[in-house]
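1. Any chance you could fold what I've pasted below:
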Amino acid sequence: MDRVNRLAAQRAVVIFSMSSCCMCHTVTRLFCELGVNPTVVELDEDPRGKEMEKALARLLGRSPAVPAVFIGGRLVGSTDKVMSLHLSGNLVPLLRNAGALWV
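-> Sure thing, here's the model as predicted:
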């Protein structure tokens, strides 16, 4: 859990992902199209990925634990939460407040 929190706090937007996960790719593309440069942590490419995946599953209360999106060091959630924030117009202000967007 400490590693997840440490990584999540290092950048404005951090996405914990799996390289073969289509929803992870979709969420990452959304942020890129909004002008955000997220840090993507590919759990299947990290030696401690399984440990982080278990910690994220506990945080999210579900499995699979990816994508897990952190904005401003705080857990936002997975695809459904990110898309809900985007469609309601609340994602961009959240990104601005975290320093991920300047426009």
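2. all contacts plus neighbour counts: C-alpha atoms, from now on.
-> Fine.
3. Quickly note the distance from residue 5 to residue 33.
-> Separation of residue 5 from residue 33 (CA to CA, to the nearest Å): 26 Å.
4. More neighbours: the two, which one.
-> residue 5 (16 against 10; other CA atoms under 10 Å).
5. From what I see, that one and residue 75 are in contact.
-> No. Counting by CA atoms under 8 Å, residue 5 does not reach residue 75; the two are 9.3 Å apart.
6. Now show me the structure for the sequence below, then we'll compare the two:
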Amino acid sequence: MEQLLMVAIKEEGLIPIVEGSMVMIVGRRGCHMNYVAQRLLEGLKAYPTMYEVSEEFVARMTLMRNLGRTLRGDYNTLFAPLFPAIFIGEKLIGGLDQLIAIHVIGKLIPMLKEAGAIWLRVVCYIFSI
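-> Here you go, the predicted model:
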């Protein structure tokens, strides 16, 4: 799925935007999951770039994914595409569930620091004599 999503994002012309952003959320227009991911990241003081894709893009992704599953002989399950897609430091993390899982195990903050999206805050006190 990640390869399919990356090809679609390249076709959409988002690669320069992803490369120029420390944290980016690509999601469906008006989807509450975008908001949840955005609030989680903003709560950690990482302010993501938001990009909303059209319903046509979503439909194309869904069709491509389900067609691939059908051609492999998996007729039991059809899926919607992975949205929102979250990128940290130009790397595709995955959807909201993956973002939350990374945060729960304690790897999200180090990833955000490595990407330069958040900084370690050091408070210095200067005492004068």
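7. The residue nearest in space to the middle of the first structure in helix, strand or coil?
-> Centroid-nearest residue in the first structure, with CA atoms, centre = their mean: residue 69, separated by 1.9 Å. Look at residue 69 of the first structure: counting by DSSP: H, G, I helix; E, B strand; the rest coil, its state is strand.
8. Which residue in the second structure aligns with it?
-> Aligned counterpart of residue 69 of the first structure in the second structure: residue 86 (TM-score structural alignment).
9. How about residue 33 of the first structure?
-> Counting by TM-score structural alignment, the partner of residue 33 of the first structure is residue 43.
10. before we move on, what about residue 43 of the first structure?
-> That one, residue 43 of the first structure, aligns with residue 53 by TM-score structural alignment.
11. list the contacts for the closest residue to its match other than its chain neighbours?
-> Among residues not flanking residue 53 of the second structure along the chain, residue 28 sits closest, at 5.2 Å (CA to CA, 6 or more residues apart in numbering). Going by CA atoms under 8 Å, 6 or more residues apart in numbering, residue 28 of the second structure touches 34, 52-55, 58, 83-84.
12. rerun that using 10 Å as the cut-off
-> Counting by CA atoms under 10 Å, 6 or more residues apart in numbering, residue 28 of the second structure touches 34, 51-55, 57-58, 82-85.
13. Let's see which of these end up in strands.
-> 51-53, 85 (DSSP state E).
14. In PyMOL, how would I select the buried members of the contacts of residue 28 of the second structure?
-> The following PyMOL line selects those of the contacts of residue 28 of the second structure that are buried, judged by 16 or more other CA atoms under 10 Å:
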select buried, resi 34+51+53+58+82+83+84+85
